[in-house]
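Asks: Return a 3D structure for these sequence lines:
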Amino acid sequence: MIADLREAARYLGYGSNPPDDRTMEEMIEITDELEASARGKWTYGSYDLEISEECITLSGTGIELRGRNIRRILANAKTAYIMACTIGPQAERIIQLKKLHSATSGMIADACASALVEGYADLCQKEIEGNLKPNQTLTFRFAPGYGDLPLSTNKMILEELKAEKRIGIHLTETMLMTPRKSIVAILGILDGDTNKGNDHYCGNESCDDCSLKDNCTSRRQGSAENE
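Replies: From the prediction side, this is the model:
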């Protein structure tokens, strides 16, 4: 199974607690259906970083990464990967069909689809790791919209990766990605024993520093939640 059901349960609001047996059975059934129908696709590229006081620029592109959070993530990196990943439109069709059955089934399907696209993003990241030199590692996967990195950064990244042509991700005028279950992310490359920093996707030292701490979707079990 590509999707992590613990992640799906977290999206449903269970936190570190396991879902009841009935909910878990439905999660497994829906995830199996999603994995049989949805098709994970991804694309990525690596770029040297140009760092100024105003922003971080990906060399040879118009991509500007602005905000203190991404600056913290990439503080010790000279090169970075950008990536885009999707599970395609079929997942959304399944979610809508489940909603017609019941609101609860719809919510479960949505959570399982989110966990599935994260699973494919993990596979993409593993492929990227296969391109690294033996002494290199990656920073945490960081997405526009986390912390203070503007969501509009997605537009520049998707255009650079030609994501619409390659894997079918389209960005609406309101900066929403379609298919909805898609991910854009940035990963810095670290040399040697360079510390990748605190396990916070936003780059903050503590969740207490963040105005989004009460509804943050980037916190994961075993990292920021265990403060």
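Asks: Only C-alpha atoms from now on, for both contacts and neighbour counts.
Replies: Fine.
Asks: Show me the helices in the chain, by range?
Replies: 5-11, 21-37, 68-73, 90-101, 103-129, 153-161, 163-167 (DSSP state H).
Asks: Quick one: closest of the ones you listed to T217.
Replies: Among these, helix 5-11 comes nearest to T217, with 7.9 Å by CA to CA.
Asks: what sits against the residue nearest the centre of the chain?
Replies: In the chain, the centroid-proximal residue (CA atoms, centre = their mean) is I183; its distance is 4.8 Å. By CA atoms under 8 Å, 6 or more residues apart in numbering, I183 lies in contact with 84-86, 117-118, 121, 143.
Asks: how does it look with 7 Å?
Replies: By CA atoms under 7 Å, 6 or more residues apart in numbering, the contact list for I183 reads 84-86.
Asks: Take the helices of the chain and lay them out in JSON lines including distance to Y201 and mean neighbour count.
Replies: Conversion of these to JSON lines gives the following (distance: least, CA to CA, whole Å; neighbours: other CA atoms under 10 Å):
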{"stretch": "helix 5-11", "distance to Y201": "15", "mean neighbour count": "21"}
{"stretch": "helix 21-37", "distance to Y201": "25", "mean neighbour count": "16"}
{"stretch": "helix 68-73", "distance to Y201": "8", "mean neighbour count": "20"}
{"stretch": "helix 90-101", "distance to Y201": "26", "mean neighbour count": "17"}
{"stretch": "helix 103-129", "distance to Y201": "14", "mean neighbour count": "20"}
{"stretch": "helix 153-161", "distance to Y201": "16", "mean neighbour count": "19"}
{"stretch": "helix 163-167", "distance to Y201": "23", "mean neighbour count": "15"}
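Asks: another one to check against the first:
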Amino acid sequence: MKIDQREVLRYLGYKGSEPDAEILHTIADCTRELEEAATPHHILQAVELSRPNADTLEFAGMVVHSRDLFQHLSGCDEAVLFAATLGAPVDLRLERCAKVSMSRAVVMQACAASLIESYCDECQEPIAQEAASRGLYLRPRYSPGYGDFDISYQREFLTVLDCPKRIGLTMTDSFMLAPSKSVTAVIGLTAEVQSCHIAKCMTCKAKSCPFRKD
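Replies: All right, here's what the predicted structure looks like:
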């Protein structure tokens, strides 16, 4: 688990331009601070998928109405429900930084975004290896809030995985995760060969997203 400087620069909007020495120093400083503060945890659960109706999926007692998720998981008979968090100390560092320097806080937010993605990618590798032993491949992570996969499904997600008790992950009344640098996602398993199970951009409709990988 590490912060990727290239990813941080991409989050900060450096496309075709070179960052100055001050930005690079701030990134390095924020990287050290966040990697020291992080207390990462994750949890997962394998589930079988059923499709009672068009654009409807059932798994782990959940009934999800989402055309985008339905299409994303086409060819998948099973999936993994996944949740991960960097822990509350990272949020405390972000909040403290925002009170002192907004410019530094922007960089620290980008570093934290890179760190949680790196941790999720790391956690996925054992899942990919186990799937490969059965001739299966992973689809990219797909989270509540993507496309028409409504963010309100976050509540059932956390309940099914017992996230508050097991990894200290909760949510606000507006369905935002707490700690904020956390992820919940569905990871489909398919017999269809996949070129990449990490990058999500190939299935995301937000073509103008600043976090998009070209």
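Asks: returning to what we had before: specify which member of the contacts of I183 of the first structure is nearest to D191 of the first structure.
Replies: Using CA to CA, the contacts of I183 of the first structure come closest to D191 of the first structure at A84, 23.6 Å.
Asks: Which of the contacts of I183 of the first structure ranks first by neighbour count?
Replies: T86 (29 neighbours; other CA atoms under 10 Å).
Asks: Quick check, that one in contact with K181.
Replies: Yes. T86 of the first structure is within contact range of K181, at 6.0 Å (criterion: CA atoms under 7 Å).
Asks: who touches both of the two?
Replies: With CA under 7 Å, 6+ apart as the test, T86 of the first structure and K181 both reach V117.
Asks: Take the contacts of I183 of the first structure and keep only those in strands.
Replies: 84-86 (DSSP state E).
Asks: Please report how far the nearest residue in space to P89 of the first structure that is not next to it in sequence lies from N76 of the first structure.
Replies: Nearest residue to P89 of the first structure, sequence neighbours excluded (CA to CA, 6 or more residues apart in numbering): P179, at 5.3 Å. For P179 of the first structure, the distance to N76 of the first structure equals 33 Å [CA to CA, to the nearest Å].
Asks: about what we covered before: same list (the helices of the first structure) but as a markdown table, adding distance to E225 of the first structure.
Replies: Formatted as a markdown table, these follow (distance: least, CA to CA, whole Å):
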| stretch | distance to E225 of the first structure |
| --- | --- |
| helix 5-11 | 11 |
| helix 21-37 | 22 |
| helix 68-73 | 18 |
| helix 90-101 | 28 |
| helix 103-129 | 18 |
| helix 153-161 | 27 |
| helix 163-167 | 33 |
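Asks: Any idea which of the ones you listed gets closest to Y44 of the first structure?
Replies: Closest among the helices of the first structure, using CA to CA: helix 153-161, at 6.6 Å.
Asks: whereabouts in the second structure does that closest one align?
Replies: On the second structure, the counterpart of helix 153-161 of the first structure by TM-score structural alignment is residues 153-161.
Asks: so how far is that stretch from its chain's centroid?
Replies: Between the centre of stretch 153-161 of the second structure and the centre of its chain there are 15 Å (CA atoms, centre = their mean, to the nearest Å).
Asks: do the same with stretch 38-56 of the first structure
Replies: 13 Å.
Asks: and if you look at stretch 69-82 of the second structure?
Replies: The answer for stretch 69-82 of the second structure is 16 Å, by CA atoms, centre = their mean.
Asks: what comes up buried for that stretch?
Replies: Buried positions in stretch 69-82 of the second structure, judged by neighbour count with 16 or more other CA atoms under 10 Å: 69-70, 72-73, 76, 78-82.
Asks: of those residues, closest to T56 of the second structure?
Replies: Using CA to CA, the buried residues of stretch 69-82 of the second structure come closest to T56 of the second structure at F70, 6.5 Å.
Asks: show me the contacts for that closest one.
Replies: Counting by CA under 7 Å, 6+ apart, F70 of the second structure has contacts 55-57.
Asks: Does Y142 of the second structure touch H197 like I think?
Replies: No. Taking contacts as CA under 7 Å, Y142 of the second structure lies outside contact range of H197: 10.6 Å.
Asks: So if I had to pick from those two, which one is more boxed in?
Replies: Set side by side, Y142 of the second structure and H197 show more neighbours around Y142, with 24 against 18, by other CA under 10 Å.
Asks: what's the distance between the more buried one and G16 of the second structure?
Replies: For Y142 of the second structure, the distance to G16 of the second structure - CA to CA - is 29 Å.
Asks: residues near P52 of the second structure, how many?
Replies: Neighbour tally, P52 of the second structure, other CA under 10 Å: 10.
Asks: excluding its backbone neighbours, what's nearest it?
Replies: E58 (7.4 Å).
Asks: aligned partner of that neighbour in the first structure?
Replies: Counting by TM-score structural alignment, the partner of E58 of the second structure is T57.
Asks: hang on, isn't its match packed against R66?
Replies: No. Using CA under 7 Å, T57 of the first structure is not in contact with R66; the gap is 8.8 Å.
Asks: Give the equivalent position in the second structure for I30 of the first structure.
Replies: So I30 of the first structure corresponds to C30, using TM-score structural alignment.
Asks: Contact partners for its match?
Replies: C30 of the second structure touches 108, 111, counting by CA under 7 Å, 6+ apart.
Asks: Please tell me how far it sits from Q129 of the second structure.
Replies: For C30 of the second structure relative to Q129 of the second structure (CA to CA), the value is 32 Å.
Asks: With that, I have no additional questions.
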